[in-house]
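1. Sequence isn't available, so here's the structure alone:
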């Protein structure tokens, strides 16, 4: 279970505290077990500072605490505080990356059988799509719907999400795609073949949680080869 420690302190020496944390990061390379650290300053009280440190588990946090570098940095941290800091230990019982969930919902939705939903709760009206397979970027929700419909007419397909990485307003998704051709695709006649490819998509979200921009990288050449488009070149 993910474990989070909150360090609550008061200090007028935040710059020195930040430099101290930089030293700890440098000196514990290859040994620390912390995976994420955030330092926040109270907007209503500049001397009130909270540091949030995340670990894979409580046991890993204890291993981190037992490092000699951590012990030394802690003593120096206390010296920078106006009063003794307080610690709150938390087992994380819910961790919901909302943008990542919305990205997953996009891939699930476009692969659904039957009529394509409106998508206006997923994609922003002024969506901007970057796909190197297209000569020009796709602009706007309506044009993106037409792009999706083109794929849906040609294939019955599913996406499998392999990995997701979230950073601020962006979600990177590594996916696998499996489909069966059922109609013409890019001038290629229907083969009825079962085909597959892999790819990566980065989505940028707006404040409403809608997809505002997308960047696609996928093995379109491999897909065309599976559909026989490259057969003439091999003979």
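-> Cool, got the structure. Small disclaimer: the values here were computed from a predicted structure and weren't measured.

2. For the rest of this, base every contact and every neighbour count on C-alpha atoms.
-> Will do.

3. Run a quick neighbour tally on residue 186.
-> Residues lying near residue 186 (other CA atoms under 10 Å) number 11.

4. which residues touch residue 201?
-> 172, 173, 174, 214, 215, 216, 217 (CA atoms under 8 Å, 6 or more residues apart in numbering).

5. Residue 49: which element?
-> Element membership for residue 49, per DSSP states H and E: strand 48-55.

6. what angle separates the helix or strand that that strand is followed by from strand 48-55?
-> With elements assigned by DSSP H and E, the helix or strand that comes after strand 48-55 is helix 58-65. When axes from the mean of the first three to the mean of the last three CA atoms, to 10 degrees is applied, the directions of helix 58-65 and strand 48-55 differ by 120 degrees.

7. And the residue nearest the centre of this structure?
-> In the chain, the residue lying closest to the centroid (CA atoms, centre = their mean) is residue 166, at 2.2 Å.

8. Test my guess that it contacts residue 100.
-> Yes - with contact defined as CA atoms under 8 Å, residue 166 reaches residue 100; the gap is 6.6 Å.

9. take a look at this one as well, against the first:
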């Protein structure tokens, strides 16, 4: 196996290592090792720095402490790793102001992360099926309509009380 192939194989494992540390072990401080200090994240159009990202992960751990992530396919091209993930977890704690529903959900997303030569993440772009999550929690309607959107907003206000 060549050094290049070793690097590709190691980078292909980065997302699963992140998931095991951050969500498997609830070790949010691992993000300080995993991300460069000037890392920038782009999540569904919102830009995050490391401290905001760690808060987002704390919120997810609080709401879904049993969250498990799986990745595939994961593609490595030079310094960039891209792939698809799936998270399954039970909503047993408050999550973004929503009281626990005790529902088990499966959420998917895609990511592209660029790494430096030391294997630290420099920048990440990620899209998450947030509407699907709201549907599974019973906050958003199964079918999307204008009336359903209004009910979703009412449900969000009620659930955050």
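-> Right, received. Where do you want to start? Predicted, not measured: the structure shown is a model, and the values here were computed from it.

10. Overlay them and tell me the TM-score.
-> The TM-score (TM-score structural alignment, normalised by the length of structure 2) is 0.77; 141 aligned residues with a CA RMSD of 2.3 Å.

11. quick one, helices of structure 1?
-> Per DSSP state H, structure 1 has helices spanning 14-27, 58-65, 68-80, 98-110, 141-154, 220-226, 231-234. These are given in chain order.

12. could the ones you listed be laid out in a markdown table, adding mean neighbour count?
-> Converted to a markdown table, those look like this (neighbours: other CA atoms under 10 Å):
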| stretch | mean neighbour count |
| --- | --- |
| helix 14-27 | 14 |
| helix 58-65 | 16 |
| helix 68-80 | 15 |
| helix 98-110 | 17 |
| helix 141-154 | 17 |
| helix 220-226 | 15 |
| helix 231-234 | 7 |
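
13. what about stretch 92-112 of structure 2, how long is it end to end?
-> In stretch 92-112 of structure 2, first residue to last residue: 29 Å (CA to CA, to the nearest Å).

14. And for stretch 23-43 of structure 2?
-> Between where stretch 23-43 of structure 2 begins and where it ends, there is a gap of 18 Å, by CA to CA.

15. again, but for stretch 123-136 of structure 2
-> 30 Å.

16. Equivalent analysis for stretch 147-164 of structure 1, please.
-> From the first residue to the last, stretch 147-164 of structure 1 extends over 23 Å; the measure is CA to CA.

17. do stretch 170-189 of structure 1 as well
-> End-to-end distance for stretch 170-189 of structure 1, by CA to CA: 37 Å.

18. if we look at it, which residues are touching it?
-> Residues from elsewhere that reach stretch 170-189 of structure 1, judged by CA under 8 Å, 6+ apart: 99-100, 103, 151, 153-166, 190-205, 227, 229.

19. Can you select the buried ones among those for me in PyMOL?
-> Below is the selection syntax for PyMOL that covers the buried ones among these, with 16 or more other CA atoms under 10 Å defining burial:
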select buried, resi 99+100+103+151+154+155+156+157+158+159+161+164+195+196+197+198+200+201+202+203+204+205+227+229
